[in-house]
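*Asks:* For reference, the sequence and a predicted model appear below.
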Amino acid sequence: MPTFKLISAATCPFVQRSAITLEHKQVPYEIEFIDLDDKPQWFLDLSPLGKVPVLVVQEDERAIVLFESAVINEYLDEITPDSLLPADPLVRARHRAMIEFASAMVADSWRMGTASTREAAIEHAQALHGKLARVEAELVGPFFTGDKLSLVDTATIPVLLRTFWTVEIVPELAVFEGLPKVRAWHAAALELESVKRSAVPNLRELYRAYLGDRADSWVGSQLGSS
């Protein structure tokens, strides 16, 4: 088995996707955190897009750098037992599509949290609610396809967590309203050891501080009343 080093930023949902996969697959790895506001040159030399996650795979005499969470997760799935993707090619393709859909939800959630006005935050919350309603219709429960975790779950759980923390601050955003299976999905994710181990211990507080430190975030401005 190669050795693995995950380059991370503490609050990044895309990194958490890969950390959940590593933890669930029980793959030993080293993690190094960087400041995305002050990216070191060695990181920029590794990451063609200048983004996290980056997974450095050391295999015998060669070191290969992987980037993009979906690519990293699928590689990890391929080299370990008990695949988190379906065997059927068509269903597997659908799962890959839902992983991409989860990335769109990450964008909606981030825009909701960082919007400069109440109206814009509500608009992005409604867009996210609409996407989650589509997932609700397909979600088996407690996880995407039932009792077994999938790569759709590892891709979506980080956005569920951050969205829940945002709605904690401003309940009127109501992203989970009328979505009982999505709510249960979030609750089930919180109980997973792989999810607990995938994040720094104070992730919720760091995320809230990130929003609060943004002078242009309407949600962040509401922290004093939450």
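*Replies:* The structure has been received and is ready for your questions. A quick note: this is a predicted structure, and the numbers were derived from the prediction, not measured.

*Asks:* from here on, contacts and neighbour counts on C-alpha atoms
*Replies:* Will do.

*Asks:* Name the residues of stretch 65-73 that are buried.
*Replies:* Buried residues in stretch 65-73, defined by neighbour count with 16 or more other CA atoms under 10 Å: Val65, Leu66, Phe67, Glu68, Ser69, Ala70, Ile72, Asn73.

*Asks:* ranges for the helices of this protein?
*Replies:* Using DSSP state H, the helices of the chain run over 13-24, 41-46, 69-78, 89-114, 118-138, 151-169, 180-190, 193-197, 203-213, 218-221.

*Asks:* Format these as JSON lines; extra columns: distance to Glu30.
*Replies:* Below are the helices of the chain laid out as JSON lines (distance: least, CA to CA, whole Å):
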{"stretch": "helix 13-24", "distance to Glu30": "10"}
{"stretch": "helix 41-46", "distance to Glu30": "15"}
{"stretch": "helix 69-78", "distance to Glu30": "15"}
{"stretch": "helix 89-114", "distance to Glu30": "25"}
{"stretch": "helix 118-138", "distance to Glu30": "33"}
{"stretch": "helix 151-169", "distance to Glu30": "19"}
{"stretch": "helix 180-190", "distance to Glu30": "23"}
{"stretch": "helix 193-197", "distance to Glu30": "13"}
{"stretch": "helix 203-213", "distance to Glu30": "19"}
{"stretch": "helix 218-221", "distance to Glu30": "32"}
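
*Asks:* Please identify the most buried of these.
*Replies:* Sort these by mean neighbour count, taking mean count of other CA atoms under 10 Å, and helix 13-24 sits at the top with a mean of 25.

*Asks:* Just want the angle from that helix to helix 69-78.
*Replies:* For helix 13-24 against helix 69-78, the angle by axes from the mean of the first three to the mean of the last three CA atoms, to 10 degrees is 10 degrees.

*Asks:* packing partners for helix 13-24?
*Replies:* The helices and strands touching helix 13-24, judged by 3 or more CA pairs under 8 Å, 6 or more residues apart in numbering; DSSP states H and E, are helix 69-78, helix 151-169, helix 193-197.

*Asks:* make it 10 Å
*Replies:* strand 3-8, strand 54-59, helix 69-78, helix 89-114, helix 151-169, helix 193-197 (3 or more CA pairs under 10 Å, 6 or more residues apart in numbering; DSSP states H and E).

*Asks:* another structure for you, compare them:
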Amino acid sequence: VQYAMEFLPPQNKVNAGDKLKGQTLATGKNVIVIGGGDTGSDCVGTSNRHGAKSVTQFELMPMPPEQENKPLVWPYWPTKLRTSSSHDEGCSREFAIATKEFLGAKGKLTGLKTVHIEFKDGKLVEVAGSEKVWPAELVLLAMGFTNPLSHLLQSFGVDADARGNAKAGVDEKTGYKTSVDKVWAAGDVRRGQSLVVWAIREGRQAARAIDLALMGATTLPR
């Protein structure tokens, strides 16, 4: 079981001519990619080029329509089924599926157990009788861009915005401060899934705001 961002960068180095030791290869393995986004797609393509025995991609959310309803979603990013060149290389895709357990023997991964899920009253619930065991010698974790933090925000009592992210200002005065005293939020938890450079920028700005709030002055850059 490996994170996508531990699996993908070494291949880029190999492609650039570097010689690496200990690179994880998908060669001859049943590979399952957990996560249906672009990073998961990259894992699918790389696994195929390694010569994987099989590649299966899991997506937690239901299968989107092949064509978006433009009047319904505009001006937001359209929700529709997207097939990348990596998918065209070969893989099976499973939607509305959740991993319940990793299976192994003698310290090695042999498979995983899943269950299908559906929305009921705005919540994801398991579909009774849908459990299944999948053979797998390599599982790549490429999920995490769908907001999973509502329970965390609720436990702190932090107000959320319309998208379910932590509500916090970014101006000089409020500086990433949430609705709860001495709780700040920055990066993906505040703005939603985005580029890592935004997380770095907001993290540095939040550090300055916290230093200013606690010490009354700061020399940290904004």
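*Replies:* Received it, and whenever you're ready, just let me know what you need. This one's a predicted model, so the numbers in the text were calculated from it and none came from an experiment.

*Asks:* Once they're superposed, what TM-score comes out?
*Replies:* The pair, once superposed, lands on a TM-score of 0.23 when counted by TM-score structural alignment, normalised by the length of structure 2; 105 aligned residues with a CA RMSD of 6.7 Å.

*Asks:* what's the longest strand in structure 2?
*Replies:* Identified as the longest strand of structure 2 according to DSSP state E is strand 108-120.

*Asks:* which residues in structure 2 form strands?
*Replies:* Remark: strands assigned in structure 2 by DSSP E are 2-3, 30-34, 54-59, 92-95, 97-105, 108-120, 123-126, 132-135, 138-141.

*Asks:* Phe156 of structure 2: which of the ones you listed is closest?
*Replies:* Closest approach to Phe156 of structure 2 among these (CA to CA): strand 123-126, 21.0 Å.

*Asks:* For that closest one, name the packing helices and strands.
*Replies:* Taking 3+ CA pairs under 10 Å, 6+ apart as contact, the helices and strands that strand 123-126 of structure 2 lies on are strand 108-120.

*Asks:* What is the strand it packs on packed up against?
*Replies:* On a contact count with 3+ CA pairs under 10 Å, 6+ apart, strand 108-120 of structure 2 meets strand 30-34, strand 92-95, strand 97-105, strand 123-126, strand 132-135, strand 138-141.

*Asks:* how about the second one: buried residues?
*Replies:* What it means is strand 92-95 of structure 2. Glu94, Phe95.

*Asks:* Also the fourth one?
*Replies:* Residues Glu126 are the ones in strand 123-126 of structure 2 that count as buried (16+ other CA under 10 Å).

*Asks:* Would you reformat the helices and strands packed on helix 13-24 of structure 1 as TSV and include distance to Ala125 of structure 1?
*Replies:* Shown next, in TSV, are the helices and strands packed on helix 13-24 of structure 1 (distance: least, CA to CA, whole Å):
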stretch	distance to Ala125 of structure 1
strand 3-8	27
strand 54-59	29
helix 69-78	24
helix 89-114	6
helix 151-169	9
helix 193-197	24
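
*Asks:* What are the neighbouring residues in contact with Ile31 of structure 1?
*Replies:* Counting by CA atoms under 10 Å, 6 or more residues apart in numbering, Ile31 of structure 1 touches Phe4, Lys5, Leu6, Ile7, Ser8, Ala9, Ala19, Leu55.

*Asks:* And those residues, which two are furthest apart?
*Replies:* Checked with CA to CA, these reach their widest spread between Phe4 and Ala9, with 16.4 Å between them.

*Asks:* what's the most buried one of the helices and strands packed on strand 108-120 of structure 2?
*Replies:* Stretch with highest mean neighbour count among these: strand 30-34 (a mean of 26; mean count of other CA under 10 Å).

*Asks:* hang on, the earlier thing: can I get the strands of structure 2 in TSV with distance to Arg201 of structure 2?
*Replies:* Listed next are the strands of structure 2 as TSV, based on distance: least, CA to CA, whole Å:
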stretch	distance to Arg201 of structure 2
strand 2-3	24
strand 30-34	28
strand 54-59	30
strand 92-95	34
strand 97-105	33
strand 108-120	36
strand 123-126	33
strand 132-135	41
strand 138-141	25
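
*Asks:* nearest to Gly203 of structure 2, of the ones you listed?
*Replies:* Proximity to Gly203 of structure 2 (CA to CA) singles out strand 2-3 among the strands of structure 2, at 22.7 Å.

*Asks:* so what secondary structure elements neighbour that closest one?
*Replies:* Secondary-structure packing of strand 2-3 of structure 2 (3+ CA pairs under 10 Å, 6+ apart): strand 30-34, strand 138-141.

*Asks:* neighbours of Gly45 of structure 2, just the number please.
*Replies:* 19 (other CA atoms under 10 Å).

*Asks:* mind listing what the residue nearest to it when sequence neighbours are not counted touches?
*Replies:* Spatially, and ignoring its direct neighbours in sequence, Gly45 of structure 2 is nearest to Ser86 (4.4 Å; CA to CA, 6 or more residues apart in numbering). Residues near Ser86 of structure 2 by CA under 10 Å, 6+ apart: Asp38, Gly40, Ser41, Asp42, Cys43, Val44, Gly45, Thr46, Ser47, Asn48, Arg49.

*Asks:* Those in helices, which ones?
*Replies:* Mapping the contacts of Ser86 of structure 2 onto helices (DSSP H) picks out Asp38, Gly40, Ser41, Asp42, Cys43, Val44, Gly45, Thr46, Ser47, Asn48, Arg49.

*Asks:* which of those residues count as buried?
*Replies:* Buried by 16+ other CA under 10 Å: Gly40, Ser41, Asp42, Cys43, Val44, Gly45, Thr46, Ser47, Asn48, out of these.

*Asks:* Distance check, the second one against Ser86 of structure 2.
*Replies:* In this structure, Ser41 of structure 2 and Ser86 of structure 2 are 6 Å apart, going by CA to CA, to the nearest Å.
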